[in-house]
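A.B. asks: I would like the atomic coordinates for the input below:
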Amino acid sequence: MIAPGAIRNLRGPGQLLLQWPDGERTLSHARLRGACPCSQCRAARLAGSITVVPAEVRIERVEPQGYGVQLVFSDGHERGIYPWAYLRDLL
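C.D. replies: Okay, here's the model as predicted:
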């Protein structure tokens, strides 16, 4: 999977802007937090736990990891690394 050419964290509106070869796409911070791919969050979703993510949650930092990005959220969660293909599937 090809990485996006640019990533911008739009904190005010709570959007992560990704510039892919076929165009720009945005994902809300709340959507990304709710779709966290870490093992703890994935296990909770598989067990049927529904966690409501507040619309106010924001991405504090975006840390490149080569095959994706680690997102650090304002609620303190920072375990998830989002592979590029996973981000594309969330669109």
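
A.B. asks: C-alpha only now, for contacts and for neighbours.
C.D. replies: Fine.

A.B. asks: what lies in contact with the helix or strand where Leu17 lies?
C.D. replies: Using DSSP states H and E, Leu17 sits in strand 15-20. Strand 15-20 has contacts (C-alpha atoms under 8 Å, 6 or more residues apart in numbering) with 3-10, 24-29.

A.B. asks: just the helices in this protein please.
C.D. replies: 29-34, 39-46, 84-90 (DSSP state H).

A.B. asks: before we compare anything, build this one as well:
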Amino acid sequence: MTPGEVLLSPKALTLQWQDSGTVLDAGVLRAHCRCADCRAAALRGRPAAVVAGIELTGLVPLGHYAVQLQFSDGHERGIYPWPYLRQLAGLQDVTGVQSRP
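C.D. replies: Reported below is the predicted structural model:
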């Protein structure tokens, strides 16, 4: 499912789905990056340390399936497919996104 509206602010990514709206915090998005480097670090037990006050600095659409997010710490390799963002939203609503999906 593709969101109808995508809004980027320094603190959050806001997605308007057909049935609901989601606001995902920049820190949550950075902590849950799925790029190869971040996943490898997490598998080694060394997940990326998210800098307090991290901000979103850019967004690049990738077709109709995902976005690539850019962060104030210079990280810009993560690709966030729409289903993954929706999954993060569900976890954030239930648990505050404490675990990696």
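
A.B. asks: before we move on, the earlier item: Gly76 of the first structure is nearest to which of the helices of the first structure?
C.D. replies: In terms of C-alpha to C-alpha, the element of the helices of the first structure nearest to Gly76 of the first structure is helix 29-34, at 10.8 Å.

A.B. asks: ok so, going back, in the second structure, which residues correspond to the strand holding Leu17 of the first structure?
C.D. replies: Strand 15-20 of the first structure lines up with residues 12-17 of the second structure when matched by TM-score structural alignment.

A.B. asks: report the buried residues of the matching stretch.
C.D. replies: Ala12, Leu13, Thr14, Leu15 (16 or more other C-alpha atoms under 10 Å).

A.B. asks: looking at these, which is nearest Ala36 of the second structure?
C.D. replies: Among these, and counting by C-alpha to C-alpha, the member closest to Ala36 of the second structure is Leu13, at 21.9 Å.

A.B. asks: grab the most central residue of the second structure for me.
C.D. replies: Leu29 (3.0 Å; C-alpha atoms, centre = their mean).

A.B. asks: what does that one correspond to in the first structure?
C.D. replies: By TM-score structural alignment, Leu29 of the second structure lines up with Leu32.
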